[in-house]
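J.: Sharing a model that was predicted from the sequence below.
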Amino acid sequence: MKHEVTVAEWNRCHAEGGCALELRTRAKQDAGTTPATGLSYLDVSEYLAWINARSDGGYRLPRVAEWENLAAPVLPEEPDPIFTDPDLTWASTYLLGEQKSRALRPQGSYATTPDGIVDMDGNVWEWTQDCYAGASGASTSRCPAYFVAGEHLAAVPFLVRDPARGGCAVGSPPAHLGLRLVRDTPL
């Protein structure tokens, strides 16, 4: 998808009974251009099932490697860490680089990749289909957390809708959890 799924697109799923969660926008936000956020992996799974049932199918979440490949042209390079002691490297993420605004912005507020994909460098972190099972080696059929892609990768528990309240172990937490779909079959 060129853009992330919007609130209006999400609410169509809700209105048709495919998605349990109904989303609202703040005053002065347009549901047609505001990314759908505050979504857990379970919410996203409902949307995927709905859109595939009402279309000719083929939609899915991107894999981490696909997302990173598409976003590479617009993501900033990783700065060299201030600290070389492995026990202090976490501190570098809090001291380097400008901090992005956490305010949710409409589609087109960030860069466009050479492939025409918009806002991959924005503050909406996108769910991927890649499971993070940690050291437990849990089966992906019972995955406890999935990777979200944004400023950096983060493993977020599948029930979390607001990562600022937990779910990100390294670096700054994602501002918003949303989704962008990919399709294996040509349109």
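T.: Ah, there it is.
J.: only C-alpha atoms for contact and neighbour calcs from this point on.
T.: Will do.
J.: which element follows the lengthiest helix in the chain toward the C-terminus?
T.: Assignment by DSSP state H gives helix 41-54 as the longest helix of the chain. Once helix 41-54 ends, the next helix or strand along the chain (criterion: DSSP states H and E) is strand 59-60.
J.: helices or strands up against that following strand?
T.: helix 41-54, strand 182-183 (3 or more Cα pairs under 8 Å, 6 or more residues apart in numbering; DSSP states H and E).
J.: other SSEs contacting the last one?
T.: Counting by 3+ Cα pairs under 8 Å, 6+ apart, the packing neighbours recorded for strand 182-183 are strand 59-60.
J.: Give me the next element, helix or strand, following the strand it packs on.
T.: Heading C-terminal from strand 59-60 (DSSP H and E), you reach helix 64-71.
J.: tally of neighbours for the closest residue in space to residue 59 that isn't next to it in sequence?
T.: Closest residue to residue 59 apart from its sequence neighbours, by Cα to Cα, 6 or more residues apart in numbering: residue 183 at 4.6 Å. Per other Cα atoms under 10 Å, the neighbour tally for residue 183 reads 13.
J.: can you check residue 30 too?
T.: 14.
J.: and it, what is it in contact with?
T.: Shown in contact with residue 30 (Cα atoms under 8 Å, 6 or more residues apart in numbering): residue 106.
J.: ok, residue 43 - contacts?
T.: 19, 20, 21.
J.: Please compare the first structure with the one that follows:
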Amino acid sequence: MPVLVALALTAGGVGYYVWTAMLPSPDGSPAPVVEADATASIEASNPGPRAVRDCDDCPEVVTVPAGSFLMGSAADDPAAAPEEQPQHQVTIAAPFAIGRTEVTFAEWIACVADGGCNGYRPPHEGWGGGPRPVINISWHDAENYVEWLARKTGKPYRLPTEAEWEYATRAGTTTAYWWGNDIGHNLANCKTCGSAWDEQQTAPVASFRANVFGLFDVHGNVWEWVEDCWQPDYKAASTQGLPPNSRRGCSKRTLRGGSWDNSPDLLRSAARLWGQADGRDNSIGFRVALTLPATDDAAAGR
């Protein structure tokens, strides 16, 4: 499946390059080199689509191709929770762009410096800002950021839908994590993940390997807000992955991905949680999405 994804992207004219990241650990030493375990028979550095940014201080985004996938957990999955079912097929009809990493403190402060984000300066808990994911962010804060980004760039930035998030995270896989069914060692930041930051604090973004779509930290580090109002299950889920009633002003919004302070089961691609839309926590951040212009082929239904 990753080979098919790569071919689809190449056919669309997207270039490739290899990302490598050696960001500092909390003690200032280089981050340990990630080694694939028995469950992850993939290269230590993944190729992925080329990342672009629309301004010097904007987040980098990568383009994710259109496609279909099974969202949620299978009925016979022993790790499945009721909110992850029923598993259902979703079609992402058009390519979209999504943040290569979670939005960082540096990117958030650029918004504040430009008069956006209501001037809010979230605390970093003494862990440092800069390249670490911005935390203590509510869903409304995240919306303020993407609205500022849309004004600054003139492009339709937004939060990803829940379906887009899972589709981009899975990157063509059907396993618990994009690298396999076991959490492995030093592949993410969580409780018992084997990283230098486990259960202590956030890691700088891109401290671990990217998936085939070129996305970092989709498992662990911080929970990520998505556009959708919280739904307790998928019984009424859209087959196009559209968020139901997302603009109705619901008080509960959906979170995906797990965090530095969670056990591995909450980092699974299918795992989901809710938070109060106005709630802030040091385990919550977000990444951006961008609606892309329709292509001639898409408009013609090809």
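T.: Nice, thanks for sending it over. All values derive from a computational prediction rather than experimental measurement.
J.: Structural similarity score between the chains, please.
T.: Once superposed, chain against chain, the TM-score is 0.72 (TM-score structural alignment, normalised by the length of structure 1); 155 aligned residues with a Cα RMSD of 2.8 Å.
J.: about what we covered before: which of the contacts of residue 43 of structure 1 show up in structure 2 as well?
T.: Compared against structure 2 with both residues aligned by TM-score structural alignment, their matches' Cα atoms under 8 Å, the contacts of residue 43 of structure 1 retain residue 19.
J.: Out of the contacts of residue 43 of structure 1, who's the most crowded?
T.: Busiest of these [other Cα under 10 Å] is residue 19, holding 21 neighbours.
J.: Make sure it is actually in contact with residue 47.
T.: Yes: counting by Cα atoms under 8 Å, residue 19 of structure 1 does reach residue 47; the two are 6.0 Å apart.
J.: which residues are common contacts for the two?
T.: Going by Cα under 8 Å, 6+ apart, residues that sit against residue 19 of structure 1 and also against residue 47 are 10, 13.
J.: Next, the contact list for the counterpart of the residue nearest to residue 59 of structure 1 in structure 2, please.
T.: Counting by TM-score structural alignment, residue 183 of structure 1 corresponds to residue 290 in structure 2. Residue 290 of structure 2 makes contacts with 96, 97, 98, 155, 156, 157, 158, 159, 160, as judged by Cα under 8 Å, 6+ apart.
J.: how many other residues sit next to the third one?
T.: Neighbouring residues of residue 98 of structure 2 were enumerated by other Cα under 10 Å; the total is 29.
J.: right, and it touches residue 64 too?
T.: Yes: here residue 98 of structure 2 reaches residue 64: they are 7.3 Å apart, a contact under Cα under 8 Å.
J.: Find the centremost residue of structure 1, please.
T.: residue 126 (1.1 Å; Cα atoms, centre = their mean).
J.: what sits against it?
T.: Residue 126 of structure 1 touches 148, 149, 150, 177, 178, 179, 180, counting by Cα under 8 Å, 6+ apart.
J.: which residue sits closest to the fifth one in space, ignoring its chain neighbours?
T.: The reference is to residue 178 of structure 1. The nearest residue in space to residue 178 of structure 1 (Cα to Cα, 6+ apart) is residue 37, at 4.5 Å.
J.: That neighbour reaches residue 160, doesn't it?
T.: No: checked against Cα under 8 Å, the pair residue 37 of structure 1 and residue 160 is beyond contact range at 11.6 Å.
J.: Who has more neighbours out of these two?
T.: Counting neighbours by other Cα under 10 Å for residue 37 of structure 1 and for residue 160 shows that residue 37 has the greater number, 25 against 19.
J.: Give the equivalent position in structure 2 for the more buried one.
T.: Match for residue 37 of structure 1 (TM-score structural alignment): residue 135.
J.: how near is its match to residue 99 of structure 2?
T.: 16 Å (Cα to Cα, to the nearest Å).
J.: Can you state the residues of structure 2 onto which the strand ranked longest in structure 1 aligns?
T.: Of all the segments of type strand in structure 1, defined by DSSP state E, the longest one is strand 124-132. Mapped onto structure 2 using TM-score structural alignment, strand 124-132 of structure 1 covers residues 222-230.
J.: what about the aligned partner of residue 276 of structure 2 in structure 1, how many residues close to it?
T.: Superposed on structure 1 with TM-score structural alignment, residue 276 of structure 2 falls opposite residue 157. Close neighbours of residue 157 of structure 1, defined as other Cα under 10 Å, add up to 21.
J.: Residue 25 of structure 1 too?
T.: Quick note: residue 25 of structure 1 (other Cα under 10 Å) scores 14 neighbours.
J.: List the contacts of it.
T.: Taking Cα under 8 Å, 6+ apart, one finds 7, 31, 34 in contact with residue 25 of structure 1.
J.: Help me confirm that it is found in a helix?
T.: No: with DSSP: H, G, I helix; E, B strand; the rest coil as the criterion, residue 25 of structure 1 is coil rather than part of a helix.
J.: Now do it against residue 106 of structure 1, distance only.
T.: 11 Å.
J.: what residues do these two have in common as contacts?
T.: What both residue 25 of structure 1 and residue 106 touch, as defined by Cα under 8 Å, 6+ apart, is the set residue 34.
J.: thinking again about what came up before, does the residue nearest to residue 178 of structure 1 lie in a helix or a strand, and which?
T.: For residue 37 of structure 1, there is no host helix or strand (DSSP H and E).
J.: what's near enough to touch it?
T.: 7, 124, 176, 177, 178, 179.
J.: still on that earlier bit, out of the helices and strands packed on strand 59-60 of structure 1, flag the one nearest residue 130 of structure 1.
T.: helix 41-54 (11.1 Å; Cα to Cα).
J.: quick one: the closest one to chain centroid distance?
T.: Here the centre of helix 41-54 of structure 1 is set off from its chain's centre by 15 Å, with Cα atoms, centre = their mean, to the nearest Å.
J.: For that helix, give me the average deviation versus structure 2.
T.: Following the fit onto structure 2, the mean deviation recorded for helix 41-54 of structure 1 is 0.7 Å by mean Cα distance after the TM-score superposition for structure 1.
J.: Taking strand 124-132 as reference, get the angle to that helix.
T.: 100 degrees (axes from the mean of the first three to the mean of the last three Cα atoms, to 10 degrees).
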